[in-house]
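Asks: return atomic coordinates for the entry below.
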Amino acid sequence: MFQNALAEAGAAVSDHLDDVLAPFEGELGAAMRYACGGGKRLRAFLVLESARLHGVARSPALDAAAAIEAVHAYSLVHDDMPCMDDDDLRRGLPTVHVKWDEAMAVLTGDALQAVAFELVTDADLPDMARLCLARGLARAGGGHGMVLGQVLDIAAETAATPLTLDQIKRLQALKTGALFEWSATAGAVMAGADPAPLARYAEAFGLAFQIADDILDVEGDEAQTGKRVGKDAAAGKATFVSLMGLDGARAEAQRLVDLACDALAPYGEAAGNLREAARFVISRQS
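Replies: Okay, here's the model as predicted:
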């Protein structure tokens, strides 16, 4: 059931993104569509499930889901650049700066971020809901969230001492978790409901997701992950695995999944797909 729901959400959001990005011209449009191709659409799935739990209409839910995928794509395009992680492979394909060039990668990311805010501000929602969605996305994706996390991640590469476990948790809660939290709480925000249970779910979900990523960097198959593996160890980077060991990291990921599932108690069986999503993130191979 979960895999079908994830596939259906992914297809719907991909179709919506195709429509949204179709008017963009030339190489910029091509690069934007390329950057948004593929992926699990997990953040979009969280938006749609959160919206379903709160009875939000399909049209604004799809706008919000496409918006978070646009922000996620922009973040990957910039993250892959030589000035940051310097990756040449993403989702099994050359990264945008490799296929085009660095200038196009910067501009592609900038344009996708702008598209995301067009989507949430144009959504068919009450004014306050649109304002809250946009403000939340700005905080989650900007200097209070993902961007700050990336700054901390870059600084850690040249720090005199490796990060502690608490520092890694904070970094990843910003870099990865902030967008997951926006996604999981979007339905409540759109409906004017209390987002607190979904925020607790997302906090645990995001850290579990990152631990799984750290494990995949050690044990993953590049053909399955679609990106380079072994980079963290080669760079001497402190990760959940380097500090906790593989067994310890797996145990912590499972503990976080249990916390995420417990946070969904107020929604009962209706949140079954969100529970399965949490279990999925620590069993995935990409």
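
Asks: can we go C-alpha only for contacts and neighbour counts from here?
Replies: Will do.

Asks: leaving out chain neighbours, which residue sits closest to Ile215?
Replies: The spatial neighbour of Ile215 that comes closest, neighbours along the chain excluded (CA to CA, 6 or more residues apart in numbering), is Val241 at 6.5 Å.

Asks: does the one you found really touch Ala249, like I thought?
Replies: Yes: Val241 sits in contact with Ala249 when judged by CA atoms under 8 Å, with a separation of 5.6 Å.

Asks: which residues do the two both contact?
Replies: Both Val241 and Ala249 are contacted by 211, 215, under the criterion CA atoms under 8 Å, 6 or more residues apart in numbering.

Asks: quick revisit: which parts of the helix or strand hosting the residue nearest to Ile215 are buried?
Replies: In this assignment (DSSP states H and E), Val241 forms part of helix 240-263. Of the residues in helix 240-263, those buried by neighbour count under the rule 16 or more other CA atoms under 10 Å are 240-242, 246, 249-250, 252-254, 256-261, 263.

Asks: just stretch 10-22 next, same as before
Replies: By neighbour count with 16+ other CA under 10 Å, stretch 10-22 contains the buried residues 10, 12-14, 16-17, 21.

Asks: which among the residues you listed gets closest to Asp166?
Replies: For the buried residues of stretch 10-22, the minimum distance to Asp166 (CA to CA) is 33.5 Å, reached by Gly10.

Asks: which residues does the closest one contact?
Replies: Each residue near Gly10 by CA under 8 Å, 6+ apart is listed here: 40-42, 44-45.

Asks: another for comparison:
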Amino acid sequence: MAVASLPLAQAMAENAALVERQIGLMLPKSDLPEARLFDAMRHACLNGGKRLRPFLVMEGAKLFGVDPGCALRVAAAIEFMHCYSLVHDDLPAMDNSDLRRGQPTVHKLYDDATAILAGDALLTLSFEVLAEPDTHADPQVRVALVQALAKAAGGRGMVGGQMLDIIAETTVFELHTVSRLQRMKTGELIAFSAEAGAILGKASAPQRQALRAYAHDLGLAFQIADDLLDAEGDTETAGKPVGQDADLGKATFVSIQGVERARAQARMLVEQAERHLAIFEGRAEMLRAVARFVIDRRH
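Replies: Have a look, this model is predicted:
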């Protein structure tokens, strides 16, 4: 994270430590025969990572004076959802990846069936956490969180985007379809993460919309940066295999636009994302810094 500003790098590191601890407390342990499942879940979630989505939850919650304990629970829930998606994405039937965050993927360390079940368990755990009274005293807020995450993660969000990603292996997509794919596969969970604090804080519709718009631009910039890393990076730096999209013949922002145009688009999206935060009158500086960090990251 050397390219992040010092205040941002410190804030993200501190937040990641808090989230890591919360995740560790929430993930089940067992000495029963099914303990292998819980071990796989913990391996999927406790191997580091930027914890970008939880950071967005926590920073968004600060804008509305949300209880940090409540926000931390939602931050853990979104990380469970994100980690489930990574476990399934790494499977031989999907990307067939051996490495994630510099560690063996769950199916490599355990087996395919255990990885599928671990992903399923993390997916359902995310909703269990959101539905618990400790997450928010108001049941309507809890329902709103569950509904928003379900939309972001389902067929019209992350899972639908993954389907498009599979289709992309045998179909040549134009730029607008690639943009839609990435908005669904990556952007919708990022949008939920940015908006979750506003849901917890019962914020106004314009404030919620501003955070969603910010996050959609951020999510697209994030994916372009990912494509650039895939095209220009190396496995050791990225912590995962690179060049897989090119090997599969998938259209990406880089393959369609070229490196320089893709990088220019990412910077334009970041500037646009920052403008959406004007409604908060200087109280969202960390969110601005995250946008700038996303396109300069090295992993």
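
Asks: between the buried residues of stretch 10-22 of structure 1, which is nearest Val281 of structure 1?
Replies: Distance from Val281 of structure 1 was checked for each of these by CA to CA. The minimum falls on Gly10, at 15.7 Å.

Asks: hang on, the earlier thing: can you select the buried ones among the contacts of Gly10 of structure 1 for me in ChimeraX?
Replies: Applying 16+ other CA under 10 Å to the contacts of Gly10 of structure 1 leaves a buried subset, and the ChimeraX line that selects it is:
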select :41,42,44,45
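
Asks: next step: the contacts of Gly10 of structure 1 restricted to helices.
Replies: Among the contacts of Gly10 of structure 1, the subset assigned to helices under DSSP state H consists of 42, 44-45.

Asks: mind putting these in JSON lines, distance to Ile68 of structure 1 included?
Replies: Shown next, in JSON lines, are these (distance: CA to CA, whole Å):
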{"residue": "Leu42", "distance to Ile68 of structure 1": "10"}
{"residue": "Ala44", "distance to Ile68 of structure 1": "6"}
{"residue": "Phe45", "distance to Ile68 of structure 1": "10"}
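
Asks: residue in structure 1 matching Glu285 of structure 2?
Replies: In structure 1, the residue matched to Glu285 of structure 2 (TM-score structural alignment) is Gly272.

Asks: could you verify that that match is part of a helix?
Replies: Yes: applying DSSP: H, G, I helix; E, B strand; the rest coil, one finds Gly272 of structure 1 inside a helix.

Asks: how many other residues sit next to it?
Replies: By the measure other CA atoms under 10 Å, the count of residues near Gly272 of structure 1 is 15.

Asks: near Met58 of structure 2, how many other residues are there?
Replies: Going by other CA under 10 Å, the residues that sit close to Met58 of structure 2 add up to 26.

Asks: that one maps to what in structure 1?
Replies: Applying TM-score structural alignment, one finds that Met58 of structure 2 aligns to Leu48 in structure 1.

Asks: which element, helix or strand, includes that match?
Replies: In this structure, Leu48 of structure 1 is located in helix 42-53 according to DSSP H and E.

Asks: which residues in the stretch 51-200 of structure 1 form strands?
Replies: For the stretch 51-200 of structure 1, the strands identified by DSSP state E, counting those that start in this stretch occupy 89-90, 93-94, in order along the chain.

Asks: average offset between the last one and structure 2?
Replies: By mean CA distance after the TM-score superposition for structure 1, the fitted strand 93-94 of structure 1 averages 0.9 Å away from its aligned residues in structure 2.

Asks: so what does Leu119 of structure 1 match up with in structure 2?
Replies: Residue-level alignment of Leu119 of structure 1 against structure 2, with TM-score structural alignment as criterion, gives Val129.

Asks: apart from its chain neighbours, what residue comes closest to its match?
Replies: Counting by CA to CA, 6+ apart, the nearest residue to Val129 of structure 2 once its immediate chain neighbours are dropped is Ala77, at 6.2 Å.
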